[in-house]
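Asks: Curious how this folds, go ahead:
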Amino acid sequence: MNFNEKFNQAPNATGLVGHFIAGQLTYQTERTQNIYNPATGEITKQVALADTQTVEHAIAVAQAAFPAWRDTPVIKRARVMFKFKELLEQHSADICQLIGQEHGKILHDAAGELQRGIENVEYACGAPELLKGEYSKNVGPDIDSWSDFQPLGVVAGITPFNFPAMVPLWMFPMALVCGNTFILKPSEKDPSTSLFLAELLKKAGLPDGVFNVVNGDKEAVDTLLHDRLIQAVSFVGSTPIAEYIYATATAHGKRCQALGGAKNHAIILPDADVDNVVSSLLGAAFGSSGERCMALSVAVAVGDEIADLVIEKLQAEIKKLKYGHYADTSNDFGPVISAAHKAKVEGYIQSAEEQGAKIVVDGRGAAPSGYEQGFFVGPTLIDQVTPDMQSYQEEIFGPVLQIVRVSTMQDAMQLINEHEYGNGTCIYTRDGEAARYFSHHIQVGMVGINVPLPVPVAYHSFGGWKRSLFGDLYAYGPDGVRFYTRRKTITQRWPAANVREAKQFSMPTLN
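Replies: This next block holds a predicted model:
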């Protein structure tokens, strides 16, 4: 049976998605949860929810595999990643199919997600260069000093539903090439992609036990956070959970990076190219059904004239958008992940309306022909939003674009700087002076100048400010290398034979 047959049909005879531990799929569980096709609303599979014993078994397996993997030459670890990249590309259609089935993402969007993940694998292939240490000769009389970067041990990644391929690929390729072993706890809403990646790693030559996948809920998460063998935890998700993950992990002596939520603003200055602004806002606000932490959910128009013009053009273009089943690539976006999330997004729209905002385009009650039971929210445009509204303050995580009107660029920047989130932002303008001032003074971690989704490429690092990130190091890129290693500095001296040296009690210096 090939990969496509194994994972695009029922994972076993009962349709149960299990775990991947010690190089094997395992289905032991006492608890399960339904997996839905978000486009149809139908239950398609069930996922096993790992208990504490199952997670601890995976951790023990990873700990046992660590010494041999740590001592594997870095060039050999990198070769596994080279082969893994090749397999990802060969099986890209299968992976995108899995993402579409369980997440609902349109195939072309899934392909984009996967490609951004593959770029992180490409960066990890440079581990022999990235892990080169530092050396200084004669730091003192006949004394040499150097430092190298050594793996931590068993590390864990806890990843969200919205990018079932890309976000895990932010984490484990770098962790593995640095010499760590890895436990991945993906979202229980769309877990099959992670198991597919595990099978590809095994086929690429990764030794059994070095990479393990446990599916589960809070019980599995808490086991990872409390187990003394876990040295570091990477997390991407909502801010309340990120804060909990960070507080719990660090309280147990673990290194932690926890990426949380966002409320990304785009400032539109009066000199902006309106047609291009509208085109980019459509993709940035409604792509992936708005279920991404870099989605542009608030457009801050400087002046009523530019606001009215942008809204007029947006309203016309939104009518042309298509949403529906993942396999129809003429669709622009698909459903949201669940019935509960659909209700939550529609609740924010209702809240905005009740608090005085104007619903220009209403996506509530969306029901594409043939998929009336799916979890769809149509593209929604809301004007006259004010900072005191709940829908402005909180992350909606759906295909909803809000318009806030201000008088000056300074007013717009103040809105952004005062918001509790600081993940991404952008400014639309032709004024280089304004753009430079904005990029220097805005209190946000990732900034775009006429770029609506300023997601850093794989050889930079990804992360926000304020309550969008808990921890000191960003995800992937150079920060990823530092997060998954610790520095060791060695200083050595070889005294001349048969020479008795004088005692020295003061701090050694070069004076």
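Asks: For the rest of this, base every contact and every neighbour count on C-alpha atoms.
Replies: Noted.
Asks: Chain neighbours aside, what residue packs nearest to the residue nearest the centre of the chain?
Replies: Nearest to the centroid of the C-alpha atoms of the chain, with distances taken as Cα atoms, centre = their mean, sits residue 167, at 3.9 Å. The spatial neighbour of residue 167 that comes closest, neighbours along the chain excluded (Cα to Cα, 6 or more residues apart in numbering), is residue 159 at 6.5 Å.
Asks: which ones are touching that neighbour?
Replies: Residue 159 makes contact with 167, 168, 184, 185, 186, 187, 235, 236, 237, according to Cα atoms under 8 Å, 6 or more residues apart in numbering.
Asks: Tell me which helix or strand comes right after the helix or strand where the residue nearest to the centre of the chain lies.
Replies: For residue 167, the enclosing helix or strand under DSSP states H and E is helix 166-177. Next helix or strand after helix 166-177 toward the C-terminus (DSSP H and E): strand 181-185.
Asks: What helices and strands are in contact with that following strand?
Replies: Counting contacts by 3 or more Cα pairs under 8 Å, 6 or more residues apart in numbering; DSSP states H and E, strand 181-185 packs against helix 52-70, strand 154-158, helix 166-177, strand 211-213.
Asks: compare with the first, here's sequence two:
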Amino acid sequence: MQNDKPVTHTVGHLIDGRTVADTARTQALFNPATGQVSAHVALAGKATVEQAIASAEKAFPAWRATPPLKRARVMSQLKVLLEQHADEIAALITAEHGKVLADAHGELQRGIENVEYASYAPELLKGEHSRNVGPGIDSWSEFQALGVTAGITPFNFPAMVPLWMWPMAVACGNTFVLKPSERDPSSALFIAELAQQAGLPPGVLNVVNGDKEAVDTLLHDPRVKAVSFVGSTPIAEYIYAEGCKHGKRVQALGGAKNHAIVMPDADIAGAVSAMMGAAYGSCGERCMAVPLIVCVGDDTADAMIAGLKTEIARMKVGPGTDNANDMGPLVTQPHFDKVKGYVDQGVAEGARLLVDGRALKVAGHEGGYFLGPCLFDGVKPGMAIYQEEIFGPVLGIVRVPTLQDGMQLIDDHEYGNGTCIFTRDGEAARYFTDHIQVGMVGVNVPLPVPVAYHSFGGWKRSLFGDLHAYGPDAVRFYTKRKTITQRWPSAGVREGAVFSFPSSR
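Replies: As a prediction, the model looks like this:
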């Protein structure tokens, strides 16, 4: 639905500390709650992206030479500014993504925690030192910056995921080019402007909005040394293959299909409450959402369904600006159509649709992209709603006779991002956490998203690359190790040539 009023605001780019328009190509931004055009975003062409890369390359030598403590102080000041402007940032997120304001604040808080972790850079960048590894020989390692780095981020966490990437990258001495999602770019751009207020020099962080042309420019340009990505698995695989082909270090986080196992001895009421948020929070648009509940035993499944139906009936769905609502709209009309299509397909494939949210209409927001919560029973492997990532408020119940059967389903799935188990049995929980082939595991915790000082990442086709996002792995990803071995012979002592391989023997 198009807005009849003229739209004059265009979201541009931030390059070398200045706003750059580059409006040769633009794309409409929509308010998901109304379906109306709220602004336009400029889509950077190759030349504009190259301008951003050149700015980052120019800024790198001086920024690399800046003491880590001074770089860390910028992060500390940025944390203060993010907290001061939290309401403005959350409003931008909600206006373009649609999630409720409380969820937007939660996303931002997780991002702020990553900024706080990046402010520990002086400690994190300390190398290792060994004295007298040989006669008069000392050896040590250092973590040195890579150069120009880049990040390509998704629509579902427009503030948090960029903050997974560039704060640690620049704290480690790199410069950065960020390409946020063109569906909801304003919060990332606003945060970049706050970083400049915090003391980040021009060119250290550049933001370019764009589509595949911008992405491919970042992947192909030899000045970009590393690329971080979060998004769907097909694109993650492309980013990884293309970036590696061009000699870059790449971490590409892909899709997910997270299963929650509920055991017969679980606290069913607690599991129901946890699953409501895990399945329907942020309208299901999370890579750590739980779209599948694997119930061990029919009695467990029946109890979970009864509890879920009661809680779903209490849910309030509406615009994210009203914090009385539990769930907002989906992000765009095409995504709404895609998610609704999965519900249609689930019915066609024989799953039993117990709660149907397809007919939901929100008064006063009839043009918004609202899909009510959906609940299926009888979901089985092979069905599209079981196999594929839906990224919407669609929850499926899978019935299995034993824990081992449930674990086999999880291990057989192509994705291995997150999973969880609800049980009172410590032995079952320990067996599950030890043996399940998934990167992030919760015990009575539905969304086991690591805190900022751990690292985030899945297994199998949920991650391409060796290092996870943020936390300690981020320091390793955004630096290269250099080992130095040094000898200062005693005055007047000279040795002859030695032709055997050096050792400490």
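Asks: Turn the helices and strands packed on strand 181-185 of the first structure into CSV, columns for distance to residue 348 of the first structure.
Replies: Formatted as CSV, the entries for those read as follows, by distance: least, Cα to Cα, whole Å:
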stretch, distance to residue 348 of the first structure
helix 52-70, 36
strand 154-158, 27
helix 166-177, 26
strand 211-213, 34
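Asks: Nearest to residue 369 of the first structure, out of these?
Replies: Evaluated with Cα to Cα, these place helix 166-177 nearest to residue 369 of the first structure, the distance being 30.5 Å.
Asks: quick one: contacts of the closest one?
Replies: Helix 166-177 of the first structure is touched from outside by 74, 77-78, 81, 113-118, 120-121, 124-125, 127, 155, 157, 159-160, 181-182, 184, 186, 194, 210, 234, 236, 475-476, 480-481, 484, with contacts defined as Cα under 8 Å, 6+ apart.
Asks: Repeat the analysis, applying 6 Å as the threshold.
Replies: Residues outside helix 166-177 of the first structure that contact it (Cα atoms under 6 Å, 6 or more residues apart in numbering) are 77, 78, 113, 114, 117, 121, 124, 476, 484.
Asks: what helix or strand does the third one sit in?
Replies: With secondary structure defined by DSSP H and E, residue 113 of the first structure is part of helix 107-124.
Asks: Downstream of that helix, the next helix or strand is which one?
Replies: Scanning forward in sequence from helix 107-124 of the first structure, with DSSP H and E defining helices and strands, the next element found is helix 127-130.
Asks: What ranges does the stretch 251-400 of the second structure have for its strands?
Replies: Defined through DSSP state E, counting those that start in this stretch, the strands belonging to the stretch 251-400 of the second structure, from first to last, are 259-262, 292-296, 352-355, 374-377, 394-400.
Asks: what's the closest of the ones you listed to residue 437 of the second structure?
Replies: For residue 437 of the second structure, the closest of the strands of the stretch 251-400 of the second structure is strand 259-262, at 11.8 Å, according to Cα to Cα.
Asks: Over which residues of the first structure does that closest one lie when aligned?
Replies: Equivalent residues of strand 259-262 of the second structure are located at 265-268 in the first structure, counting by TM-score structural alignment.
Asks: Pull the distance from that stretch to the chain's centre.
Replies: Distance of stretch 265-268 of the first structure from its chain centroid, counting by Cα atoms, centre = their mean, to the nearest Å, is 23 Å.
Asks: now residue 419 of the second structure: how far from residue 413 of the second structure?
Replies: 12 Å (Cα to Cα, to the nearest Å).
Asks: Repeat that for residue 254 of the second structure.
Replies: With the distance defined as Cα to Cα, residue 254 of the second structure ends up 14 Å from residue 413 of the second structure.
Asks: Those two: who's more crowded?
Replies: Set side by side, residue 254 of the second structure and residue 413 show more neighbours around residue 254, with 26 against 20, by other Cα atoms under 10 Å.
Asks: My guess is the more buried one contacts residue 233. True?
Replies: Yes - Residue 254 of the second structure lies in contact with residue 233 (Cα atoms under 6 Å); the separation is 4.0 Å.
Asks: List the contacts of residue 23 of the first structure.
Replies: Contacts for residue 23 of the first structure (Cα under 6 Å, 6+ apart) come out as 208, 209.
Asks: Residue 149 of the first structure maps to what in the second structure?
Replies: Under the pairing rule here (TM-score structural alignment), the equivalent of residue 149 of the first structure within the second structure is residue 143.
Asks: Ok, residue 430 of the first structure next?
Replies: Under the alignment (TM-score structural alignment), residue 430 of the first structure pairs with residue 424 of the second structure.
Asks: So what's the residue count around the alignment partner in the second structure of residue 68 of the first structure?
Replies: The criterion is TM-score structural alignment: under it, residue 68 of the first structure has residue 62 as its aligned partner in the second structure. By the measure other Cα under 10 Å, the count of residues near residue 62 of the second structure is 11.
Asks: cool, the one 5 residues further on as well?
Replies: Residue 67 of the second structure sits with 13 neighbouring residues when counted by other Cα under 10 Å.
Asks: now swap in residue 501 of the first structure and tell me
Replies: Residue neighbour count, defined by other Cα under 10 Å, stands at 8 for residue 501 of the first structure.
Asks: Thanks a lot, catch you later.
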